[in-house]
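Novice: Sharing a sequence plus its predicted fold:
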Amino acid sequence: MRVVFMGTPDFSVAALRAVAAAHEVVAVYSQPPRAAGRGQKLRPSPVHAEAGRLGIEVRTPLQLRDPEAQEAFAALKADVAVVVAYGLILPQAVLDMPNFGCLNIHASLLPRWRGAAPIHRAVMAGDAETGVAIMQMEAGLDTGPVLAEARTPIGAGETTADLHDRLAEMGADLVVEVLAGLPMQARAQSEQGVTYAAKIDKAEARIDWNRPATELDRQIRGLSPFPGAWCEIDGERVKLLRSRLSEGQGAPGQVLPGFRIACGEGSIEILQAQRSGKKPMDAAELLRGWELPDRLD
């Protein structure tokens, strides 16, 4: 089939590779290059860079609402568009252009966690499982009927980064299956169990040791690696990247033997952290030559 692929971040790359291996990707749409790094040079998105390696034309419009952009899209005569974390709203005119419409790979089991940050929110909420859904896009926010889904458990020690990589591969495999089966019947999303995965605010990243250990463990794993849950240790901001529930009690913020911290209820053990200006380190490596205070704020 003639496929238009629309995506931007790392999460979308596996799907681009899989679709390009099975079909003719006639164009890739991605967010425009952004200034990054110390020199603030323009850097193409991960999808843009991968499309270049695959020899596929890349388009980076700022929006798709004007007639010129829509005419350019229509001229591709696509059978279907595959959309994965693209970052632009698709007007109804664009949604209707491909023969089979626009299919979205969404990293949750819809209708749970519609919206911008479904992986983070699933981990932070303590969900036992999540997955990917292939959805027929419509004007509402992730409200379209679901063509297929795949499920996976969320491990007790998994971070958002761990889950991100697994779900990206699952979504890539599943969308290829769906494309091979078109046209196929979709099921309407249930009106029960709808939740919204709001974009992560950096203000959510500060650790409050008065909260229960179960909540803080989920916060640390859910915000790893970005933006990274953090606390201050002797005035230095330290990102906490991996953790697990631990034994031991104490006043909230009290440092227990090892890199274990007492919480409002229970305690957690920090397995990986990142000091300011340093690379992420396992706790044992981090504590060599670095003595923790008796208490963390």
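Specialist: In hand now; what should we look at?
Novice: Please count neighbours and contacts with C-alpha atoms only from this point.
Specialist: OK.
Novice: how far away is residue 216 from residue 34?
Specialist: Separation of residue 216 from residue 34 (Cα to Cα, to the nearest Å): 33 Å.
Novice: Please identify which of these two sits among more neighbours.
Specialist: Each of residue 216 and residue 34 has its neighbours counted (other Cα atoms under 10 Å); residue 216 has more, 24 against 12.
Novice: helix or strand for that one, which one?
Specialist: Residue 216 belongs to helix 213-222 when assigned by DSSP states H and E.
Novice: Can you pull out the residues in contact with that helix?
Specialist: The contact list for helix 213-222 (Cα atoms under 8 Å, 6 or more residues apart in numbering) reads 119-126, 157-160, 205, 207-209, 228-229, 240-245, 262-268.
Novice: In helices only, show me those.
Specialist: Taking DSSP state H, the ones among those that sit in helices are 119, 120, 121, 122, 123, 124, 125, 160.
Novice: Okay, one more to line up with it:
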Amino acid sequence: MALRIIFMGTPEFSVSTLRALAEAGHDIVAVYSQPPRPAGRRGLDLTKSPVHQAAEQLGIPVLTPLNFKAEEDRQAFQAFEADVAVVVAYGLLLPEAILNGTRLGCYNGHASLLPRWRGAAPIQRAIMAGDAETGMMVMKMDKGLDTGPVALTRTVAIGPDMTGGELHDALKLVGAEAMREAMARLEAGDLALTPQPAEGVLYAAKIDKAETHIDFSWSAGDVHNHIRALSPFPGAWFEAEINGRVERIKVLASQLAQGSGKPGEVLDDVLTIACGEGAVRLTRLQKAGGKPLPAVDFLRGAPLGPGTVAH
């Protein structure tokens, strides 16, 4: 017998799990997502979240409360009489009234190997730290921040040049299959829970705009990890003088390279830049208002030759 599921999610990352549960034959009685946000040049258009749009395509009713402080919103949630709530990147901390508002509780799909990288930006933080692997975990939620017992784990390797976008796309598919399996086990009464260890806790703070700037005084390894973690969004950047004008340049891909010099100094004609230790070669870049380009094409319109300083 299929589970009655309330699905809670917002970004494109969550859509694969929503679709996987629907394809598995579960009865998704409602979808909760963040409210439509202003969009367009003037911010006058309201855009529904990717999960909201996917739910409408599937014919599932969508609710978008700002939070669950209002008693009527809590009662509406409980009135669905769901067996379980599935939460994937919803964007709200859930109060106990919601955590306990279904027969079997709430299960979260989280993109890290808990307890490492609890919090908002586990994908980017794992790459920034140079982790060799991460994964998706299905856990039963409690009132803490990603502290609940773990039901299922799937591991994903992080390649040395893998970007945040590439890891995001790998994890969303792994997470969908993991949640499909977890709900099948839950339905069968065969889903075991294991408490998270007390050791190894790290928090993945939300990415702040101020930290997207590239600091070439760091080691080449740290600079490379910083660039790939933030690619394609929000994007790591530096400033340099191009044709007599200082411009901001976003870097979407890089490689570790040989060379040394003053941090930020361009060392050759293929955009190798000296770091505090070692060097990186910038391989894909984007000027403000421009298209992402391979370095060889970027350099045709933006001469950044040897001796130029990136800062």
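Specialist: Cool, got the structure. This is a predicted model, so every value here is computed, not measured.
Novice: picking that back up, buried subset of the contacts of helix 213-222 of structure 1?
Specialist: Neighbour counting with 16 or more other Cα atoms under 10 Å marks 119-124, 126, 158-160, 205, 207-209, 228-229, 240-245, 262-268 as buried within the contacts of helix 213-222 of structure 1.
Novice: Any idea how far apart the tips of stretch 27-36 of structure 2 sit?
Specialist: First-to-last distance for stretch 27-36 of structure 2 - Cα to Cα - comes to 25 Å.
Novice: Tell me the residues of structure 1 aligned with that stretch.
Specialist: Counting by TM-score structural alignment, stretch 27-36 of structure 2 pairs with residues 24-33 of structure 1.
Novice: in structure 2, which spans are helices?
Specialist: Under DSSP H, structure 2 gives helices at 12-23, 50-57, 71-79, 96-99, 122-128, 164-187, 220-229, 295-301.
Novice: Residue 121 of structure 1 matches what in structure 2?
Specialist: By TM-score structural alignment, residue 121 of structure 1 lines up with residue 125.
Novice: ok, the nearest residue to that match once chain neighbours are set aside to residue 113 of structure 2 distance?
Specialist: Counting by Cα to Cα, 6 or more residues apart in numbering, residue 204 is the residue found nearest to residue 125 of structure 2 once chain neighbours are left out, at 5.8 Å. Shown here: residue 204 of structure 2 relative to residue 113 of structure 2, a distance of 12 Å by Cα to Cα.
Novice: Looking only at neighbour counts, state which of these two leads.
Specialist: Ranked by neighbour count (other Cα under 10 Å), residue 204 of structure 2 and residue 113 place residue 113 first, with 20 against 17.
Novice: picking up where we left off before, compared with structure 2, how much does the helix holding residue 216 of structure 1 deviate?
Specialist: Compared with structure 2 after fitting, helix 213-222 of structure 1 deviates on average by 0.5 Å (mean Cα distance after the TM-score superposition for structure 1).
Novice: Where does that helix end up in structure 2?
Specialist: Against structure 2, helix 213-222 of structure 1 falls on residues 220-229 (TM-score structural alignment).
Novice: How far does that stretch sit from its chain's centre?
Specialist: Centroid separation for stretch 220-229 of structure 2 versus its chain: 17 Å, with Cα atoms, centre = their mean, to the nearest Å.
Novice: Show me which pair in the ones in helices among the contacts of helix 213-222 of structure 1 is furthest apart.
Specialist: 125 and 160 (11.9 Å; Cα to Cα).
Novice: what about stretch 282-289 of structure 1, distance to the chain center?
Specialist: Averaging C-alpha positions (Cα atoms, centre = their mean) puts stretch 282-289 of structure 1 29 Å from its chain's average.
Novice: so where is it in structure 2?
Specialist: With TM-score structural alignment as the criterion, stretch 282-289 of structure 1 aligns to 294-301.
Novice: With stretch 55-72 of structure 1 instead?
Specialist: Counting by TM-score structural alignment, stretch 55-72 of structure 1 corresponds to 59-76 in structure 2.
Novice: So for the matching stretch, what gets flagged as buried?
Specialist: 60, 62, 63, 64, 68, 73, 74.
Novice: Could you dump those residues into JSON lines and include distance to residue 266 of structure 2?
Specialist: Output for the buried residues of stretch 59-76 of structure 2, formatted as JSON lines (distance: Cα to Cα, whole Å):
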{"residue": "60", "distance to residue 266 of structure 2": "54"}
{"residue": "62", "distance to residue 266 of structure 2": "52"}
{"residue": "63", "distance to residue 266 of structure 2": "52"}
{"residue": "64", "distance to residue 266 of structure 2": "49"}
{"residue": "68", "distance to residue 266 of structure 2": "52"}
{"residue": "73", "distance to residue 266 of structure 2": "57"}
{"residue": "74", "distance to residue 266 of structure 2": "58"}
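Novice: Great, nothing more from me.
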